[in-house]
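K.L.:
what would the 3D arrangement of this be:
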Amino acid sequence: MGAHADTRSDGRAGVRAPAPAGVCPVLLTPFRPDGEVDEDGFVRVVDHLLAVGARSVMFPGFASEVLALSDDEREHLSMVLLERTARREDVTAVVSVPDYATHHAVRRAARLVEAGADAINVLPPHQLAPPVESVLAHLEQLLTAVHPVPVVLQHAPLQTGTALTVPTIRALAERHRNLAAVKVESQPPGRTISALLDSETPIPSIIGHAGQQLPDALDRGAIGVQPGCSFTELYLRVWHQWEAGEPAAARRLHTRMLPYLSSWMQDVNVIVGAEKIVAMRRGLIGSDHCRAPVRELDDGERASVDAFLDEFGAELPEVGP
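P.N.:
Next up is the predicted model:
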């Protein structure tokens, strides 16, 4: 699906709106050592991802340190992203709306679509455990406001304790065919992916959580993966090998990555920190600074990043400014 793909659907009947497929990296937010946003670094990351073959990108997410960004920073960087992707007909810009208040979420989503977002990612409200009826009302209003633009529903029960269940999501998707896919971050994700496809109108899945379960997800019919962005080339190789009918080669590469991914993903702060070190060492960003409060990587965790770069360095060349 490109930036200007036809995403029309009947809303309450007909085919489901197309969702961004393939490898869709979640952009990191570069900060200078003083903690200010490094906009030039952000642009460099976006341009690099498009240059190596990513055909969709997402911002902001947990990997973007979204909780550490002000509303103005989040809005500004989203507009920078849309400006960089607008020139590419073959790229889908997915912009996330994690706002808790329905009032803000609906208006932000509509504004982003007006500015050129090709798809919206929505993180359902979860702080203070709102009742499922309120969460559904939030999603219904957002889906209606951006129709027919595709919406990806982020299902991250471990991080959010969301009240949504697969049957609830199925019912919502039947009412709104622009609910194009679910980003599955449940653990394990496989059963959720299969259950979503086992619907009257199948609901595609995009796997998150650094793609730790990517081969199983692909076996079960997942259409995409949303990992971090500092070693996108490796995920693209796995994806292309799988699509080329070489699942054994894809599994071998994924198996090499898995010890690092499973270690870092034990804590969101760790994988964000690891991704930033990799990006800095490659020349994508100038600093690996993460905004406080954060759990700094210890010597063992930093050693694992060194080992990762030793193993994959030849496949992840330096980029430079």
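
K.L.:
drop to CA atoms for contacts and neighbour counts, all remaining ones
P.N.:
OK.

K.L.:
counting neighbours, what do you get for His289?
P.N.:
By the criterion of other C-alpha atoms under 10 Å, His289 has 20 neighbours.

K.L.:
and it, how close does it get to Arg220?
P.N.:
Between His289 and Arg220 the distance, using C-alpha to C-alpha, to the nearest Å, works out to 38 Å.

K.L.:
please give me every residue in contact with Glu39.
P.N.:
Contacts for Glu39 were tallied using C-alpha atoms under 8 Å, 6 or more residues apart in numbering; they are Pro30, Leu77.

K.L.:
quick one more, to check against the first:
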Amino acid sequence: MTKEIRGVLPVVLMPYTENGALDEDDFLAQTDHMFEVGSDGFVVGQMSELLRLTHGERLRVAEISAKAAEGRGISVMSTGAETAEAAIEYSRHAQECGVDALLVMHPTTLPLGDEEMTDYYSRVIESVEIPVIIHHAKSLAKQPLSIAVQARLLEEYGEERVLYKPEAQPTPPRVSQLRDATGGRARIFEGDGGMMLLDCHRRGLVGTIPATEIAEIVVVLWRLLEEGRRDDAERIGHPLSYLMCHMMNSTDYYLSIAKRFLKERGIVKNTLVRGPSRHVLDDETWTEVHRTYENLLALSKELSR
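P.N.:
This next block holds a predicted model:
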């Protein structure tokens, strides 16, 4: 039976050994941590350095994702590619491995119009039986994925097969547009590290997709919002947005900070990020983000009681 895809689903930050190979033990350490702090599952997404993995590594990650989630929660594997043919191959393999849903990003090398986007996503959705989360990645899209295309796919395949992770800016108004264009049927995930979760939640969400290092912070924030405890939620949501303003300057900038958080906490063994571009974190930035992060961890523990 297909699991209900909802709740807090953090993204694994791809760990590597000192010689640059995938570190499966640290991958599993992250998934263990996510379930221990109350996450509903996890995602392998773009912040998992997906586009920097080899073909074989992508296949292997799908396999270990399915096993890591078995009996504990939801596993979501990102299977988007530059062609529908490649995306279909990755999607079918992930389904065969036993993952619960797919996160499918659009191609990134060409600006695709509505017809090309509809064809790409339709072919992928029709190739599998598990749910597909349509992912618009704002930093990689040549042009925004239109609300019309997203609504058309839901009408064609239904809300059990098609979900959404919209990141086109400004995100909150587009969440409302997608909600309204689908008569409230669209099942939408926030995907900006909790940055706009306070606003997006009340516009209609089924979940949020942060990353490993802020898993317990966002678990508490999500629960507060679901319980209607807005004042308490703002106590976490506002400093979390400030932290994300620091981190979300680029993929490498984010990873340089997030992996250092995880290493300091003993969840991963190193902070290696695959090249060719690597951000070097300066001491003053680290001091500020670390202070903010520690305060958020303490506050989330206080508000979870």
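
K.L.:
enumerate every residue touching the aligned residue in structure 1 for Phe35 of structure 2.
P.N.:
Alignment note (TM-score structural alignment): Phe35 of structure 2 maps to Leu50 of structure 1. For Leu50 of structure 1, the residues meeting the contact criterion (C-alpha under 8 Å, 6+ apart) are Val91.

K.L.:
wait, a helix at Leu50 of structure 1?
P.N.:
Yes. Under the criterion used here (DSSP: H, G, I helix; E, B strand; the rest coil), Leu50 of structure 1 sits inside a helix.

K.L.:
distance check, it against Asp216 of structure 1.
P.N.:
As defined by C-alpha to C-alpha, Leu50 of structure 1 lies at a distance of 27 Å from Asp216 of structure 1.

K.L.:
now do Glu246 of structure 1
P.N.:
When distance is defined by C-alpha to C-alpha, Glu246 of structure 1 is 15 Å away from Asp216 of structure 1.

K.L.:
same question for Ile193 of structure 1.
P.N.:
Computed as C-alpha to C-alpha, the Ile193 of structure 1 to Asp216 of structure 1 distance reads 10 Å.

K.L.:
find residues that contact each of the two.
P.N.:
Common neighbours of Ile193 of structure 1 and Asp216 are not found (criterion: C-alpha under 8 Å, 6+ apart).

K.L.:
who's more crowded, the two?
P.N.:
Neighbours per residue, other C-alpha under 10 Å: of Ile193 of structure 1 and Asp216, the larger number sits with Ile193, 27 against 15.

K.L.:
residue in structure 2 matching that one?
P.N.:
Residue-level alignment of Ile193 of structure 1 against structure 2, with TM-score structural alignment as criterion, gives Val175.

K.L.:
how about the helix or strand containing its match: buried residues?
P.N.:
When elements are defined using DSSP states H and E, Val175 of structure 2 is found to belong to helix 171-181. Judged by neighbour count (16 or more other C-alpha atoms under 10 Å), helix 171-181 of structure 2 contains these buried residues: Thr171, Pro172, Arg174, Val175, Ser176, Gln177, Leu178, Arg179, Ala181.

K.L.:
how about stretch 212-230 of structure 1?
P.N.:
Applying a neighbour-count criterion of 16+ other C-alpha under 10 Å, one finds 212-215, 217-218, 220-230 buried in stretch 212-230 of structure 1.

K.L.:
take the residues you listed and keep only those in helices.
P.N.:
Within these, residues falling in helices by DSSP state H are Leu214, Pro215, Ala217, Leu218.

K.L.:
and the equivalent of the first one over in structure 2, how close does it get to Phe189 of structure 2?
P.N.:
By that I understand Leu214 of structure 1. Correspondence of Leu214 of structure 1 to structure 2, assessed by TM-score structural alignment: Leu197. Distance from Leu197 of structure 2 to Phe189 of structure 2, counting by C-alpha to C-alpha: 10 Å.

K.L.:
between these two, which contacts overlap?
P.N.:
When contacts are counted by C-alpha under 8 Å, 6+ apart, the set common to Leu197 of structure 2 and Phe189 consists of Thr208.

K.L.:
now stretch 276-295 of structure 1: how far from the chain's centre is it?
P.N.:
Average the C-alpha atoms of stretch 276-295 of structure 1, do the same for its chain, and the two points are 18 Å apart (C-alpha atoms, centre = their mean, to the nearest Å).

K.L.:
stretch 205-214 of structure 2 now?
P.N.:
Between the mean C-alpha location of stretch 205-214 of structure 2 and the chain-wide mean there is a distance of 6 Å, by C-alpha atoms, centre = their mean.

K.L.:
now do the strands in structure 1.
P.N.:
Per DSSP state E, structure 1 carries strands over the ranges 22-23, 56-59, 92-97, 119-122, 151-155, 179-184, 205-207, 224-225.

K.L.:
tell me roughly how far the first one lies from structure 2 on average.
P.N.:
By that I understand strand 22-23 of structure 1. Superposed on structure 2, strand 22-23 of structure 1 shows a mean distance of 1.3 Å to its aligned residues (mean C-alpha distance after the TM-score superposition for structure 1).

K.L.:
per the alignment, Gly20 of structure 2 pairs with which residue of structure 1?
P.N.:
Gly20 of structure 2 maps onto Gly35 of structure 1 when the alignment is built from TM-score structural alignment.
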